[in-house]
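> okay, structure incoming, though there's no sequence with it:
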């Protein structure tokens, strides 16, 4: 019979033919045996139906892959037609697709109970000081979390009893229903995807396999952490239901604002006001660092406000690495506001000796103004 022929033979193409070749051959054959061109010819009508069926399969990459491996058995009974248990033990097209692509797509292969989902991951926000971020620290945190039930050891069933295979899904954890041309697969409503039901639940966890507890955990915060750094505590999240593995706990770090330093990566920034005499004559200032050392910053004579001086290696440590960043000091020249009579007298004497060359920027500015508007 025409319907029993191989799809590739029906379309007169090789099994290695590409999509374009298959489409071209189908159109040619369809025009030749279309019922409108062959009125009353039963053979032409049968061939037209057969090549249409073949093309409908081979034009779809997923259907073609299943056909290449299993032939028409991929679409019989458990495939696109009806119940479970196809002629060769297949469980429908979705199972066949998982057989072919499961290891790449995370499928479950040839079927069976749905894998139990691990517990949920948790988030904990922790605020630390910049000094603690610099040096690192050991901290203890307290979290309320679902942990494995000690009474039933996570099984969910009363001690001495056990869960039974779900009668609705047969232990697969999934049920299927026909919706038009497609089979729709969803979690079993009776066992919620577990594949098992507990008729005699544990009195402490009520069948969940987990209970709420307050837990204290020790956390090591490494030196050099920054705002938003995430620390993962494996297996310290929510316990999974009915013995499933736990999730993880993620600690997100937040750095408190510092009264002296600002941070950009491993670089620390600070502003240092200096007297106008130090700015004019030069000198040194002492700045305490986060490393608990006093850093001497040399001030060159004639320094201006806004000038930055870099102290190598006095910044934040490199996270999980070696070395430190830099400490950058921005100079702010402060004009005195409370002068004694003697200081005013000395400044007046200094002003009388000024020639304009002492402050070339200001003298140059006023000279340009004079050039623009005249004397």
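The structure has been received and is ready for your questions. Please read these numbers as outputs of a predicted model, since none were measured by experiment.
> for the rest of this, base every contact and every neighbour count on C-alpha atoms.
Will do.
> list the contacts for residue 133?
221-226, 255 (Cα atoms under 8 Å, 6 or more residues apart in numbering).
> could you redo the last one with a cut-off of 6 Å?
223-225 (Cα atoms under 6 Å, 6 or more residues apart in numbering).
> and residue 287, by the same measure?
Counted by Cα under 6 Å, 6+ apart, residue 287 has contacts 294-295.
> distance of it from residue 84?
Noted for residue 287: a distance of 78 Å to residue 84, by Cα to Cα, to the nearest Å.
> again, but for residue 186
On the measure of Cα to Cα, residue 186 and residue 84 end up 14 Å apart.
> what about versus this one:
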């Protein structure tokens, strides 16, 4: 059994770069133009060693159990058939037989579009129509790039192979390399009569409307992927994807917090004291809420199921109605009398109202005086 590390002349803790450099050095030494004939088996062995030690998984298996582990373990080295030395020289020197012509078809680019939505859209879900500047497959040539009734013809420069052979001289001798055919660009065929409608590209630039299904529960920044709705590819290639970016608009009276909504309900002082049934705006229309007697500012009345639909879950959040009790700022003489009478009945008439302006109150405060006295 051969020791792969010894074959390459490296230590067992050699790095990947050290292994690569050692292999290149040994391969040059064993090249037929340098070492002459009779070293094919040795070259094969060195190549096998490099194939194993340059692969992290294979190297780990080899370190654990040698060549036996590689033969028996999953993903191990498959026995090492290196009868095709031309393929090995191609991998090492970058030459040899090419892989054939390349395809004209290329996948289109992905696109991105902003989708403005209202609070109602994200609460219930909606279908939005947006305009997108993009590429679509040419309706005349259907992506073939050729004028109707024509088709690509085989390139005579490479006989349809897409690549041609070049001989390069080096210190190792003449090396055969493959390069893309300069006549057809590596495609193996030529388009003699390109489609006029798309200038031989197989696609056209258009502005089109796209329907986007907005699910309930999305929020600003959510990305929705529309597979195959991006730019059409060149030469009949597949279309890219379109990403819709959600931009939620602010509601005039409702504020969102996750799946829940919050709104302010201003309650007159008398209604807060006596209790009342008041109307509040919701996404489901006006709803009546009951304000209990003695309600205070900051009280939260919770309306279940009137919030935003939950993303990828059933149900909706809640609507929180937060009360703000309003104290009257302007009173008629009669209203003042009634409030004073009420204060007396409640034993709260110890506060004497003093009619004075802002400057008077500031002056009195500076003198230690008080604008309001408590008995």
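Received, thanks. Values in this document were obtained by computation on a predicted structure and should not be read as measured data.
> got a TM-score for the two of them?
Here the superposed chains carry a TM-score of 0.63, computed using TM-score structural alignment, normalised by the length of structure 1; 298 aligned residues with a Cα RMSD of 4.6 Å.
> follow-up on the earlier one: which one of the contacts of residue 133 of structure 1 sits closest to residue 72 of structure 1?
Distance to residue 72 of structure 1 across these (Cα to Cα) is lowest for residue 225, with 59.9 Å.
> map residue 119 of structure 2 across to structure 1 for me.
Superposed on structure 1 with TM-score structural alignment, residue 119 of structure 2 falls opposite residue 130.
> excluding chain neighbours, what is closest to its match?
residue 255 (6.0 Å; Cα to Cα, 6 or more residues apart in numbering).
> right, and that neighbour touches residue 131 too?
No. At 9.5 Å, residue 255 of structure 1 does not count as touching residue 131 under the criterion of Cα atoms under 6 Å.
> secondary structure class for residue 206 of structure 2?
Per DSSP: H, G, I helix; E, B strand; the rest coil, the local secondary structure of residue 206 of structure 2 is strand.
> same question, the one 5 residues further on
For residue 211 of structure 2, the secondary structure call by three-state DSSP comes out as strand.
> so how far is residue 291 of structure 2 from it?
44 Å.
> please identify which of these two sits among more neighbours.
Neighbour tally, residue 211 of structure 2 and residue 291, criterion other Cα atoms under 10 Å: the higher count belongs to residue 291, 21 against 11.
> show me what the more buried one aligns to in structure 1.
Per TM-score structural alignment, residue 291 of structure 2 is aligned with residue 299.
> and the corresponding residue of structure 2 for residue 83 of structure 1, what is it in contact with?
Structural correspondence for residue 83 of structure 1 with respect to structure 2 (TM-score structural alignment): residue 95. Residue 95 of structure 2 is in contact with 176-178, counting by Cα under 6 Å, 6+ apart.
> who are the contact partners of the match of residue 291 of structure 2?
Residue 299 of structure 1 neighbours (Cα under 6 Å, 6+ apart): 282-284.
> which of those lies closest to residue 195 of structure 1?
Taking Cα to Cα as the measure, residue 195 of structure 1 sits nearest to residue 284 out of those, at 75.9 Å.
> and the gap between that closest one and residue 326 of structure 1?
For residue 284 of structure 1 relative to residue 326 of structure 1 (Cα to Cα), the value is 18 Å.
> more neighbours, these two?
Remark: of residue 284 of structure 1 and residue 326, residue 326 carries more neighbours, 18 against 13, as counted by other Cα under 10 Å.
> trace that one over to structure 2, please.
So, by TM-score structural alignment, residue 326 of structure 1 is matched to residue 318.
> if I look at its match, how far off is residue 263 of structure 2?
Computed as Cα to Cα, the residue 318 of structure 2 to residue 263 of structure 2 distance reads 11 Å.
> what do you get for residue 238 of structure 2?
In terms of Cα to Cα, residue 238 of structure 2 sits 48 Å off from residue 263 of structure 2.
> same question for residue 310 of structure 2.
For residue 310 of structure 2 relative to residue 263 of structure 2 (Cα to Cα), the value is 19 Å.
> could you work out the end-to-end span of stretch 277-286 of structure 1 for me?
16 Å.
> so where is it in structure 2?
Taking TM-score structural alignment, stretch 277-286 of structure 1 hits residues 270-279 over in structure 2.
> buried ones in the matching stretch, by neighbour count?
Applying a neighbour-count criterion of 16 or more other Cα atoms under 10 Å, one finds 271-273, 275-276 buried in stretch 270-279 of structure 2.
> which other residues reach that stretch?
With Cα under 6 Å, 6+ apart as the criterion, stretch 270-279 of structure 2 contacts 287-295.
> let's see that with 7 Å instead.
286-296, 325 (Cα atoms under 7 Å, 6 or more residues apart in numbering).
> may I ask which two of the residues you listed are separated the most?
Maximum distance among these (Cα to Cα): 23.7 Å, for 286 and 294.
> how much space between residue 347 of structure 2 and residue 340 of structure 2?
According to Cα to Cα, residue 347 of structure 2 and residue 340 of structure 2 sit 10 Å apart.
> cool, and residue 240 of structure 2?
75 Å.
> pretty sure residue 336 of structure 2 sits in a helix.
Yes. Counting by three-state DSSP, residue 336 of structure 2 is located in a helix.
> remind me, longest helix of structure 1?
Longest helix of structure 1, by residue count under DSSP state H: helix 42-58.
> still on that earlier bit, and of the contacts of stretch 270-279 of structure 2, the nearest to residue 305 of structure 2?
Set against residue 305 of structure 2, the nearest of these by Cα to Cα is residue 287 (12.6 Å).
> ok, that closest one touching residue 281?
Yes. Between residue 287 of structure 2 and residue 281 there is a contact at 6.4 Å, judged by Cα atoms under 7 Å.
> these two: who's more crowded?
Applying other Cα under 10 Å to residue 287 of structure 2 and residue 281 shows that residue 281 carries more neighbours, namely 15 against 12.
> relative to residue 321 of structure 2, how far out is the more buried one?
Taking Cα to Cα, one finds residue 281 of structure 2 at 10 Å from residue 321 of structure 2.
> ditto for residue 138 of structure 2
56 Å.
> got it, and residue 265 of structure 2?
Taken as Cα to Cα, the span from residue 265 of structure 2 to residue 321 of structure 2 is 6 Å.
> overlap in contacts of these two?
With Cα under 7 Å, 6+ apart as the test, residue 265 of structure 2 and residue 321 reach no residue in common.
> residues in contact with the most centrally placed residue in structure 2?
Closest to where the C-alpha atoms of structure 2 average out (Cα atoms, centre = their mean) is residue 223, at 6.5 Å. By Cα under 7 Å, 6+ apart, the contact set of residue 223 of structure 2 is 243-246.
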